[in-house]
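In: Got a predicted structure here, sequence first:
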Amino acid sequence: MTITASAAADGAAVARARFRAGESETTAGLAPGHVQANLIAVPADWAQDLSLFCAYNRQACPVLDITEAGSPATRLAAGADLRTDLPRYRVWRDGGLVAEPAEVTAHWRDDLVAFLLGCSFTFETRLAAAGIPLRHVEQGRNVPMYVTNRPCRPAGRLSGPLVVSMRPVPRDLVPAARAATRGMATAHGCPLHTGDPAALGIRALSCPDFGDAVRPAPGDVPVFWACGVTTQTALMASRPPFAVTHAPGHMLITDLRDGTHPGP
């Protein structure tokens, strides 16, 4: 069975239980009002580099929690297991993607330190409340994400380009989109750019690097927010020996509401 938007009413814990049972779907539009989080788990000897990378590039990589080495638990979600409770994962070796499984129990290691980072899906409840259409949700698609020409600030052994997510927004509602997301720093905050994608080095909106292409409506303009998938382009560029991440758009749905954001 596939999860649909109707799962939103079930709440975060039920959605996680369904993912643990093997169901899989993008989490856009699920459990409205709940904080969603990116996952990246790296060996302990890379954790300091990742911590600095997140600190230096906070808009793309806002840290919500950091686990103890080997622990699959997080204070963001009671009883959650980070190895099973996301709808899809990615496994990386030497910067290359080697698997995209529905759970990572067999891949989890005792030396992995997991970072949970804020996600723009969190602020979509506020966009909708402001009357801003969510085209990817309307079309049953993942949000489109693009690698940009903007380098992140390097940290130790980690470096790479910024990734952005894009939502088409009616031109007259762009100020409302900025206002709705301005105060949500742990979900990437205000847009980084509005309008011409070429200014970010993006050649074609119809060919996202991650997620799905979305059809704009007449009068829409592209609006771009920083994206936590930035850590995955850092893995590709920096080639740590091993890592586990979420698959783009397949997030951890936490118990937190979107007005409660703990520090790391």
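Out: Alright, I've got the coordinates.
In: can we go C-alpha only for contacts and neighbour counts from here?
Out: Noted.
In: buried set for stretch 67-87?
Out: Within stretch 67-87, the residues that qualify as buried by neighbour count (16 or more other C-alpha atoms under 10 Å) are 67, 69-74, 76-77, 80-87.
In: can you check stretch 222-241 too?
Out: Residues of stretch 222-241 classed as buried: 222-240 (neighbour count, 16+ other C-alpha under 10 Å).
In: for stretch 238-252, same thing?
Out: Of the residues in stretch 238-252, those buried by neighbour count under the rule 16+ other C-alpha under 10 Å are 238-240, 242-252.
In: Relative to the whole chain's centre, how far out is it?
Out: 10 Å (C-alpha atoms, centre = their mean, to the nearest Å).
In: for stretch 125-140, same thing?
Out: On C-alpha atoms, centre = their mean, the centre of stretch 125-140 falls 17 Å from the chain's centre.
In: And for stretch 220-238?
Out: On the basis of C-alpha atoms, centre = their mean, the separation between the geometric centre of stretch 220-238 and that of its chain is 9 Å.
In: Span of it from start to end?
Out: With C-alpha to C-alpha, to the nearest Å as the measure, stretch 220-238 spans 36 Å from end to end.
In: now swap in stretch 27-38 and tell me
Out: The stretch stretch 27-38 measures 11 Å between its terminal residues, going by C-alpha to C-alpha.
In: got the contact list for that stretch?
Out: Outside of stretch 27-38, the residues that reach it under the criterion C-alpha atoms under 8 Å, 6 or more residues apart in numbering are 4-12, 15, 64, 87, 115-125, 137, 142-143, 228-229, 245-246, 249-258.
In: want to compare, so here's the second one:
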Amino acid sequence: MSNTPNSPKNVSPQALRQAIRQGDHKGNTSGFCPGFVQCNVAILPADWANEFLQFCQLNPKPCPLVAMSSQPGQIDMPEIAQGFDIRTDVPSYRIFRDGQFKEEVHDIQEYWRDDLVTFLLGCSFSFEEALLADGLDVRNISQGKNVPMYRSNIACKPAGRFSGDMVVSMRPFKAADAIRAIQICSRFPSVHGAPVHFGDPSLIGINDVHQPDYGDAVDIADDEVPVFWACGVTPQVALEQAKPPFCITHSPGCMVVSDLPNSRLAIM
């Protein structure tokens, strides 16, 4: 990322979005712009939008809605960031046709249509800051990796054509730190809230915690337990199953970085 300071803590959301728009940053956004809300992305045709909105409302832990387009074709979202353009300001996008992943791109201007509706969903990167502030080791950040994410067997509530199992993200902690992490994240229901499981991964359908379905594997010490949160990649699974003719999501770990402070999402 050549046009921004070397340390993520020195990068403003506006500077990071500009670097993304210019193609200078194409990777994940974990650890960047602490203090500001990061969002998962789902973009789909207007005739699918109401059902997807209902799916989010019925499944607020994996799909916590932060913002959505006020009308089809809208490319800016001034309520979350000034000068924002959904077509250029995400590091990496995934294109789906009839529920099948087709390609990953860094700009969707050529794919944009006037009937598309954008949904921005809360992201676990926002609560990672609170964990770090409490002195906890967030392993994906300390190891410079994308957070590991897995398909679980935890069923979401269906809405119209949308259904599917929850995707979860994982961070390992010692038992006492895991309890503290649960307490901290309970204050952030708008960004997935408290974990959905900790301990034996097989109980939620994960056969090998060292082989994530998305993101990167991280080290887990012998005295640590894996802790699992609902993850905003969940809508991608629902979209794959619903098979809309066309839709766009973020690539896992590559978020919208907004101008909204995380403090606005916390329950004090």
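Out: Received the coordinates, thanks. What you see is a predicted model; the values in this text were computed from it and never measured.
In: Need the TM-score from the superposition.
Out: Once the chains are laid over each other, their TM-score by TM-score structural alignment, normalised by the length of the first structure reads 0.96; 262 aligned residues with a C-alpha RMSD of 1.5 Å.
In: And the contacts of stretch 27-38 of the first structure, which of them are buried?
Out: 5, 7-8, 11-12, 15, 64, 87, 115-125, 137, 142-143, 228-229, 245-246, 249-256, 258.
In: how many other residues sit next to Asp45 of the first structure?
Out: 11 (other C-alpha atoms under 10 Å).
In: Tell me the counterpart of it in the second structure.
Out: The equivalent of Asp45 of the first structure in the second structure is Asp47 (alignment by TM-score structural alignment).
In: so its match, which of the three states?
Out: helix (DSSP: H, G, I helix; E, B strand; the rest coil).
In: can you check Gly131 of the first structure too?
Out: Put simply, Gly131 of the first structure is coil when judged by three-state DSSP.
In: Aligned to it, what sits in the second structure?
Out: Checking TM-score structural alignment: Gly131 of the first structure goes with Gly135.
In: any idea how far Asp223 of the second structure is from its match?
Out: Remark: distance between Gly135 of the second structure and Asp223 of the second structure (C-alpha to C-alpha) = 18 Å.
In: which residues touch Phe162 of the second structure?
Out: Counting by C-alpha under 8 Å, 6+ apart, Phe162 of the second structure touches 51-52, 55, 238-239, 241-242.
In: rerun at 10 Å
Out: 48, 51-56, 156, 235, 237-244 (C-alpha atoms under 10 Å, 6 or more residues apart in numbering).
In: count of residues packed around the equivalent of Met68 of the second structure over in the first structure?
Out: With TM-score structural alignment as the criterion, the equivalent of Met68 of the second structure in the first structure is Ile66. Close neighbours of Ile66 of the first structure, defined as other C-alpha under 10 Å, add up to 22.
In: what's the answer for Asp110 of the first structure, then?
Out: 12.
In: and if you look at Gln54 of the second structure?
Out: One way to gauge burial is a neighbour count; for Gln54 of the second structure, by other C-alpha under 10 Å, it gives 15.
In: picking that back up, from the buried residues of stretch 222-241 of the first structure, which land in helices?
Out: The helices, defined by DSSP state H, take in 230-238 from these.
In: still on that earlier bit, what about the match of Asp45 of the first structure, distance to Ala194 of the second structure?
Out: Per C-alpha to C-alpha, Asp47 of the second structure is found 33 Å from Ala194 of the second structure.
In: Also Glu79 of the second structure?
Out: Here the distance between Glu79 of the second structure and Ala194 of the second structure works out to 26 Å (C-alpha to C-alpha).
In: all helices for the second structure, in order.
Out: If DSSP H is used as the criterion, the helices of the second structure fall at 13-21, 46-58, 125-133, 139-142, 175-185, 234-242.
In: right, so of those, which gets closest to Ser152 of the second structure?
Out: For the helices of the second structure, the distance to Ser152 of the second structure is smallest for helix 234-242, at 9.7 Å, taking C-alpha to C-alpha.
In: what range in the first structure matches that closest one?
Out: Counting by TM-score structural alignment, helix 234-242 of the second structure sits on residues 230-238 of the first structure.
In: superposed on the second structure, where does the matching stretch end up, distance-wise?
Out: Stretch 230-238 of the first structure differs from its equivalent in the second structure by a mean of 0.7 Å after superposition (mean C-alpha distance after the TM-score superposition for the first structure).
In: Quick one: distance of stretch 40-48 of the second structure to the chain centre.
Out: In terms of C-alpha atoms, centre = their mean, the gap separating the centre of stretch 40-48 of the second structure from the centre of its chain is 15 Å.
In: Over to stretch 26-35 of the first structure?
Out: 12 Å.
In: for that stretch, how far is the first residue from the last?
Out: OK, stretch 26-35 of the first structure end separation, C-alpha to C-alpha: 15 Å.
In: ok, now stretch 29-46 of the first structure?
Out: As for stretch 29-46 of the first structure, its first-to-last residue distance stands at 33 Å under the measure C-alpha to C-alpha.
In: Report the buried residues of it.
Out: 29-44, 46.
In: Tell me which stretches of the second structure form strands.
Out: All strands of the second structure, identified by DSSP state E, fall at 36-45, 65-68, 93-97, 100-105, 116-122, 149-155, 165-173, 197-198, 225-230, 247-250, 256-261.
In: closest to Ile179 of the second structure out of these?
Out: When these are compared for distance to Ile179 of the second structure using C-alpha to C-alpha, the nearest one is strand 165-173, at 8.9 Å.
In: against the first structure, where does the closest one fall?
Out: Equivalent residues of strand 165-173 of the second structure are located at 161-169 in the first structure, counting by TM-score structural alignment.
In: Also stretch 183-192 of the second structure?
Out: Stretch 183-192 of the second structure corresponds to residues 179-188 in the first structure, going by TM-score structural alignment.
In: Looking at the first structure, name the residue matched to Ser30 of the second structure.
Out: For Ser30 of the second structure, the aligned position in the first structure is occupied by Ala28, per TM-score structural alignment.
In: before we move on, what about Tyr93 of the second structure?
Out: Checking with TM-score structural alignment, Tyr93 of the second structure has Tyr89 as its match.
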